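Chemist: All I have is the shape, not the residue letters:
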């Protein structure tokens, strides 16, 4: 090989080396964007963000694996029609940088700081437990709200007694509170009203039902540790139907309180003649309290998109979510604004009859 040929090939070799070595950082970056940890170590390469998007919907009037999603026992249930779907939000965590960028580029998911999904003071398991507890509480509130709407009796149940509280050693878990002094009780809020009308140190007479027998108990109220002027009985309460009626909700791996309104509507539909939804496909979301008031929830835009894409005709949205609802594309689906159970039922009746529905405008 001549000297001229060697000199001519040298720049080409340098260019090839430059291309090869210049590609190394790109390859390393691409690898870092797809790996969730450094190989051979426990060091994570995930980013501190979560992606929220539309989750699955569940028809509260249907069955899952042969079991009713909402199962009412101890009362005659009637035929239903159409659909009453609760909606969910899918949450993706432990994502690599590449996965986050991909969701940002090709989906309508919302990226939020991971602290909004999993508070730093809680572990993943603790967060799941909190979400499950909220879901169970929403089930209880949904049942009681439905009973109150239907004019059926309810009873206040002692869910737990706090350690060191005034009621410790006097009330037991599972007791039913029938009266505070001479006032009949049907809701936990009525117990609270009676207790808060007194002062720490007062003795209160309670009529309870324990093991099927009525008993009278006296409790000397203690002060709330957070507010010495506020009396405290020191119990956790929930309500349940009276007269042997029981409602079971058979959905697993669902958390949070946002299914409350749809659960309550399903109970009402099963205990009421006719089709509450007019035979339409209705979806929705919203928390519920014992009085039937509907509260706002998170991720409403994703729930609307999920219901829209699933073919829902009417969506029941909490009035408190209206600012976000107005910015969300619902397509051909009608979105109703509701603040309580009565408004949700009115919206379904109006929609089924072809009449205008109260929206967020």
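Modeler: Right, received. Where do you want to start? This one's a predicted model, so the numbers in the text were calculated from it and none came from an experiment. Residues are numbered from 1 along each chain as shown.
Chemist: Going by C-alpha atoms from here, please, whenever you check contacts or count neighbours.
Modeler: OK.
Chemist: mind listing what's buried in stretch 314-326?
Modeler: For stretch 314-326, the neighbour count (16 or more other Cα atoms under 10 Å) marks 314-322, 325 as buried.
Chemist: which residues sit in contact with residue 338?
Modeler: Taking Cα atoms under 8 Å, 6 or more residues apart in numbering as the criterion, residue 338 is in contact with 294, 316-319, 344, 347, 358.
Chemist: picking up where we left off before, in strands, which of the buried residues of stretch 314-326 appear?
Modeler: 314-318 (DSSP state E).
Chemist: Quick check: the farthest pair among the buried residues of stretch 314-326?
Modeler: Maximum pairwise distance among these (Cα to Cα): 17.8 Å, between 314 and 320.
Chemist: Presented hereafter is structure B, for comparison with structure A:
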């Protein structure tokens, strides 16, 4: 066999061996890519995304699109070839597996957590929108979760309304931890609650629950690192009663990042005129009850997905601006927002056509 032919054959076999090894070698990475984008003012799977009853609504036009990111599953084993391809691909992003699934989190655990965050984001979006419209919303602090095996298990239950702790009226979720941590592990703490069933019954009748119970719990020592502190083993949250019905119909979506766009969609449907002036606006961002907009993950994927669907403007959380501006899709204007008021102000400029004053994202923020 001629030396040249032998060399080419050896090189080809070596290349094949390298490619085979690359396919077989697993690497600890996952992939993110642009996901679906849904107009909160429109329909999804044949029904309106936002459904409001018991209150006058107004026609809307244009787009206020929420955006998503697709990620590989927790048990997906990426190989070296796929990782290299992902690193080279413009519209995808390869990240360490632990970034998406920390502490060995399973697919089921991640899905459950995302569903809970999505549900909470819907509630906060409703509150933020109604507060912006000066529509009263009743709120109270509840037990969100009870840790299995904790001192509170069997004594407190998810949905219980926390009225006071050690005689101090509870006005916000963080007040609960403040009162509990005044104790040393092993000391008793007194809760006054409205049981979840009594609260649910009162809500159904549109009345105020009057049944209360005093629950005494012996605190335990926290098992995390740092200074010793007392715990009872619950997380506190906020629940609300709205003066009319707002339903958000969107399945197979998780996480808190659609909060801002849901809030804007609700606001638009409850006010005359059109927030967008018929323009295609997309965006992302968490939102809390006060209307504060928070950062999200996968911003680069979301801007690509939004532009691919035709978005002209993208409402971007302030803390995501620098990352988003490093690789902005052509034809997309990134608008910096920190609150729902910022977003409404930006939309006013967009629908008027005077966008010179828009707070645009830069690589510095």
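Modeler: Arrived safely. Note that this is a predicted model, so its numbers are computed, not measured.
Chemist: of the ones in strands among the buried residues of stretch 314-326 of structure 1, closest to residue 207 of structure 1?
Modeler: Using Cα to Cα, these come closest to residue 207 of structure 1 at residue 318, 37.6 Å.
Chemist: where do the helices sit along the stretch 1-150 of structure 2?
Modeler: For the stretch 1-150 of structure 2, the helices defined by DSSP state H, counting those that start in this stretch occupy 3-24, 80-88, 97-100, 107-132.
Chemist: In the second one, which of the residues would be classed as buried?
Modeler: Judged by neighbour count using 16+ other Cα under 10 Å, the buried positions of helix 80-88 of structure 2 are 80-83, 86.
Chemist: same deal with the last one?
Modeler: Using 16+ other Cα under 10 Å as the burial criterion, the residues of helix 107-132 of structure 2 that qualify are 110-111, 114-115, 117-132.
Chemist: Likewise for the third one?
Modeler: By neighbour count, with 16+ other Cα under 10 Å as the criterion, the buried positions of helix 97-100 of structure 2 are 97, 100.
Chemist: what helices or strands is it leaning on?
Modeler: If contacts are counted by 3 or more Cα pairs under 8 Å, 6 or more residues apart in numbering; DSSP states H and E, helix 97-100 of structure 2 sits against strand 29-39.
Chemist: And the longest one, by the same measure?
Modeler: Using 3+ Cα pairs under 8 Å, 6+ apart, the elements in contact with helix 107-132 of structure 2 are helix 259-269, strand 286-287.
Chemist: Let's see that with 10 Å instead.
Modeler: Helix 107-132 of structure 2 is packed against strand 234-241, strand 245-248, helix 259-269, strand 286-287, helix 340-352, with contacts defined by 3 or more Cα pairs under 10 Å, 6 or more residues apart in numbering; DSSP states H and E.
Chemist: Would you format the buried residues of stretch 314-326 of structure 1 as JSON lines with distance to residue 222 of structure 1 included?
Modeler: Below are the buried residues of stretch 314-326 of structure 1 laid out as JSON lines (distance: Cα to Cα, whole Å):
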{"residue": "314", "distance to residue 222 of structure 1": "49"}
{"residue": "315", "distance to residue 222 of structure 1": "46"}
{"residue": "316", "distance to residue 222 of structure 1": "43"}
{"residue": "317", "distance to residue 222 of structure 1": "41"}
{"residue": "318", "distance to residue 222 of structure 1": "38"}
{"residue": "319", "distance to residue 222 of structure 1": "38"}
{"residue": "320", "distance to residue 222 of structure 1": "36"}
{"residue": "321", "distance to residue 222 of structure 1": "39"}
{"residue": "322", "distance to residue 222 of structure 1": "42"}
{"residue": "325", "distance to residue 222 of structure 1": "45"}
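Chemist: No further questions, thank you.
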